[in-house]
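Chemist: No sequence on hand, only this structure:
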């Protein structure tokens, strides 16, 4: 038996040793073990797993396991991620394993430690990785690209000067700088088109292992509700119920497509409810002070009295929201990735939840064709959304928990609305009451141009 075969046999024993030494790990999930085994064996891997699955744990364990096999191991792991706050959290998690870790660019001491070669797991943004210091790193055996769908969203299909965070497109050059390193790409939300783009951009080998599960969150119901343009007319129910229930109000997230809408809605709610100083309603966007951001994220992870958070997509990747069973989108997101990401912030405990998409005639003018198809669907919104991410057939049972369109086809005999639907007033078991109907208020969807509306709006 050769040395390589002996090492492969020893890997599972080393993994069990590391897990046994860490009190915060009880066991590895099947896909976590698969990812860890692939990268330990030097194989490229592309993992597409749901939010909250624990995709980061395999690379956090990578060096501890290698050192359990060889205490003299001095390998380095390079981690690229688009969000500073997420990387700061991951630094702390890696340090729990007794491994040195640091984030490049935010602290001079950390930068000097990285330059001195005393840091084993180096975190950096795409912009930081474009700098010369990267070429000085020694013994890089693993390159991790976390939230890798942002590579595609970062502007692969547009001119460089117009691209959002154009350095995303250069992450693949790390492969030429460290040709012997294994690459691990991680994402929770990746369309079929994105998958092809990302594998090409990262120069993943033809034998790269793709590990994925269905992105379908069967416990989340999708509902579309036509609304007036005025925020006050759209959210009057929120004012009434907050005043009535106060701290007994169920926790919900409200996503808006602009900071302006966030601020306008927040000011309306706190003014009408007089809840400004009670920590019940908060807003979160890119310009929110860092201390306030940390306060909101911390409280969302607890059973706190914070009940309503009005936010842009800045409240997104890596945020764990506890006991939230309702998400409201004030205007559909621009693309299906954001739609799936934002709706997936609720129901993290697998309990029945609902995503309500409010839309008026102006909000549908600048969204992708795929999102327009979901909004304008006449059959099933879930299937229409998920066809962008998987070729698997999606079946929901009972049908009344699938989407507002499937309600009329449900024959379970016990159709009941979700409590969030009752609050919002969206539940209907009749096909003629759905958003797309045959009455004079029907919305006409033009997929190749702007969306036009007939009646029903002021």
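Modeler: Thanks, I have it. Only a predicted model underlies this, so the values are computations on that prediction, with no experimental measurement involved. Numbers count the residues shown, from 1 in each chain.

Chemist: hey, let's count contacts and neighbours off CA atoms from now on
Modeler: Will do.

Chemist: Without its sequence neighbours, what residue ends up closest to residue 365?
Modeler: Among residues not flanking residue 365 along the chain, residue 450 sits closest, at 5.2 Å (C-alpha to C-alpha, 6 or more residues apart in numbering).

Chemist: secondary structure element for residue 355?
Modeler: Using DSSP states H and E, residue 355 sits in strand 353-359.

Chemist: Next SSE downstream of the lengthiest helix in the chain?
Modeler: Determined from DSSP state H, the single longest helix within the chain is helix 3-21. For helix 3-21, the following helix or strand on the C-terminal side (DSSP H and E) is helix 30-40.

Chemist: how far is the helix or strand just after that following helix from where the chain is centred?
Modeler: Elements were assigned by DSSP H and E; along the chain past helix 30-40, the next helix or strand is strand 45-48. Chain-centre distance of strand 45-48: 15 Å, with C-alpha atoms, centre = their mean, to the nearest Å.

Chemist: Over to stretch 20-37?
Modeler: Using C-alpha atoms, centre = their mean, the distance from the centre of stretch 20-37 to the centre of the chain it belongs to is 22 Å.

Chemist: quick one: contacts of that stretch?
Modeler: Applying C-alpha atoms under 8 Å, 6 or more residues apart in numbering, the external contacts of stretch 20-37 come out as 11, 19, 45, 47, 54-55, 57-59, 61-62, 97, 211.

Chemist: Residue 370: what secondary structure?
Modeler: With DSSP: H, G, I helix; E, B strand; the rest coil as the basis, residue 370 sits in helix.

Chemist: Assess the claim that it and residue 336 are in contact.
Modeler: Yes - at 6.5 Å, residue 370 and residue 336 qualify as touching, with contact defined as C-alpha atoms under 8 Å.

Chemist: Can you check which residues contact both of these two?
Modeler: By C-alpha under 8 Å, 6+ apart, the residues touching both residue 370 and residue 336 are 385, 388.

Chemist: more crowded one of those two?
Modeler: For residue 370 versus residue 336, the count of surrounding residues by other C-alpha atoms under 10 Å is larger for residue 336: 24 against 17.

Chemist: residue boundaries of the strands in the stretch 151-300 of the chain?
Modeler: Secondary structure of the stretch 151-300 of the chain by DSSP state E, counting those that start in this stretch: the strands cover 182-187, 209-212, 220-226, 252-256, 281-284.

Chemist: The structure to be compared is supplied as follows:
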């Protein structure tokens, strides 16, 4: 008798219950309906097509954009006892033929294929694999409105016309309303139902650090990584050079780090990714080229060294942290310089209006003085009623002051220079600089020269960003980023309006209030957890697969907390299915039993 969806979930994945929305999506697909699934990174999208693939006759063809992502997912499925394979350019022809023959014989439940490979060899692949369904992963890649558009995805719309009798499911972690509509249109989905799961990842803390000087930023990052000893993390940088510079600084500080960007050879990038996945490298400094291929569950933190260009990219990148559901930290550094550079790129792009608007939303998030998670979720059309309590704004509520005089000083300097200077020049005038550019222009004679000398240059940058955000100023990107005074700004300048500014939070890194609370919730025995990690590491080395494919950190922590020593107890641990118990269970039980015996001996000795 065929297994039910819940029986498959327990047998192969080791979970007793589906996450919200998963079971409904699975039943919808099994009924033969087209489906669009939006779930956050780490939210369980894969289960939504992997379970139906084990219930339907034939092979589920999964269209995936990256070779590394295919390999990772296939290794994970095989680790769970599920027959899966992939086809891509890394394989020789005989190996590909052998895989297709296995599909024809009904031995492969899921076949991962790149869009280029599928379209170029469509007839042969579908004749041999006899598809039961199509799953289009990272579906936002098909839309020009998406943040990671890929032209090769466009041809996938032909599939729906050719295979009208089987269900299609499109899945993505990041798509606004416009992108969702475009995915449906481009793929020619038939009356699809759209399932949108909550984008809330409460285990991720959100912090933004504004106006931190470059040198101090590097010192803070080094201190942060040292505080998170032996914890995997990613640092996203805006350029290849910046990736390499940050990596050098970390290495000089004795930290295991490397860089990853598009300027490297494919083999070098693959090597970096393998080392990171296998915990041989603690930190990767990367451009946005590093992301979709990472299915590593125990990334404990993500730092954005520079401002991302849109909310979709930011959300997807912070989503690399805490996929196991355990607490994880995210830090975003925000500076006027980043905003200037990104504004220039956006204004010169082919879709300048859209890209500038997306950047403005990113700026709104970075400058927020209300709960950041509310802004983040609102971007994806989700409302959070209560403050999250796990972002820097919630933990350190913003206070305001009457900044009218301060604002008037800045506006006066801007007006007296003819509204043709950028922020750097205005700050120098306010600070009373006498560098040659100031004196040659006669700005040292202005009434406002030195009027703001009591405020540091860094804090002036932060105040100017507030003024931009409040609509007091605007930036003329096509005039070398000159600052212009808005109508509202003129009302303040001439005393007809007042300006409330946020009291600047200190630049130094602050301890999270929730650190101790998080450890209480996820309490486990450190020594036993480390013993279990070493046991997992041996299996990982023997099988040449990433450690988290054996068991995730979350599963090991649950073992360390509940200490299962029987088959029944071990099968109750989340993430331990029948296949994994048969393969690893006895050894992990011996590790736990050995730990408990050692503790009893030590306790007995202590009593003597």
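Modeler: Now that the structure is in, tell me what you want to look at. Not measured: the values here are computed from a predicted model.

Chemist: The longest helix of structure 1 vs helix 30-40, what angle?
Modeler: Note on geometry: by axes from the mean of the first three to the mean of the last three C-alpha atoms, to 10 degrees, helix 3-21 of structure 1 and helix 30-40 are set 140 degrees apart in direction.

Chemist: quick one: buried residues of helix 3-21 of structure 1?
Modeler: In terms of neighbour count (16 or more other C-alpha atoms under 10 Å), helix 3-21 of structure 1 has its buried residues at 11, 14-15, 18-19.

Chemist: Looking at these, point me to the pair that's furthest apart.
Modeler: Maximum pairwise distance in the buried residues of helix 3-21 of structure 1, criterion C-alpha to C-alpha, is 12.4 Å, between 11 and 19.

Chemist: how about the helix or strand harbouring residue 519 of structure 2: buried residues?
Modeler: Residue 519 of structure 2 belongs to helix 515-521 when assigned by DSSP H and E. The neighbour-count criterion (16+ other C-alpha under 10 Å) identifies no buried residues in helix 515-521 of structure 2.

Chemist: ok, now stretch 338-355 of structure 1?
Modeler: Buried residues in stretch 338-355 of structure 1 (16+ other C-alpha under 10 Å): 338-348, 352-355.

Chemist: tell me which of these is nearest to residue 251 of structure 1?
Modeler: residue 346 (9.4 Å).

Chemist: Let me see the contact set for the aligned residue in structure 2 for that closest one.
Modeler: Matched by TM-score structural alignment, residue 346 of structure 1 corresponds to residue 321 in structure 2. Contacts for residue 321 of structure 2 (C-alpha under 8 Å, 6+ apart) come out as 204, 233, 297-302, 328-330.

Chemist: Recalculate using a threshold of 6 Å.
Modeler: Going by C-alpha atoms under 6 Å, 6 or more residues apart in numbering, residue 321 of structure 2 touches 299-301.

Chemist: can these go into TSV with extra columns for secondary structure and distance to residue 66 of structure 2?
Modeler: Formatted as TSV, those follow (DSSP: H, G, I helix; E, B strand; the rest coil; distance: C-alpha to C-alpha, whole Å):
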residue	secondary structure	distance to residue 66 of structure 2
299	strand	20
300	strand	23
301	strand	23
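
Chemist: Counting neighbours, which of those comes out on top?
Modeler: With neighbours taken as other C-alpha under 10 Å, the top of the contacts of residue 321 of structure 2 is residue 299, carrying 28 neighbours.

Chemist: May I see the buried residues of the longest helix seen in structure 2?
Modeler: If you go by DSSP H, structure 2 has its longest helix at helix 586-607. Buried residues in helix 586-607 of structure 2, counting neighbours by 16+ other C-alpha under 10 Å, are found at 588-589, 591-593, 595.

Chemist: Ok, stretch 93-105 of structure 1 next?
Modeler: Buried residues in stretch 93-105 of structure 1, counted by 16+ other C-alpha under 10 Å: 93-94, 99-104.

Chemist: Kindly check the end-to-end length of it for me.
Modeler: This stretch, stretch 93-105 of structure 1, spans 19 Å end to end (C-alpha to C-alpha, to the nearest Å).

Chemist: Going along the chain, name the helices of the stretch 251-400 of structure 2.
Modeler: Ranges of helices within the stretch 251-400 of structure 2 are 266-277, 311-318, 336-348, 352-366, 372-379, 392-395, based on DSSP state H, counting those that start in this stretch.

Chemist: closest to residue 470 of structure 2 out of the ones you listed?
Modeler: Of the helices of the stretch 251-400 of structure 2, the one closest to residue 470 of structure 2 (C-alpha to C-alpha) turns out to be helix 352-366, at 9.7 Å.

Chemist: gap between the closest one and the chain center?
Modeler: Helix 352-366 of structure 2 sits 18 Å away from the centroid of its parent chain (C-alpha atoms, centre = their mean).
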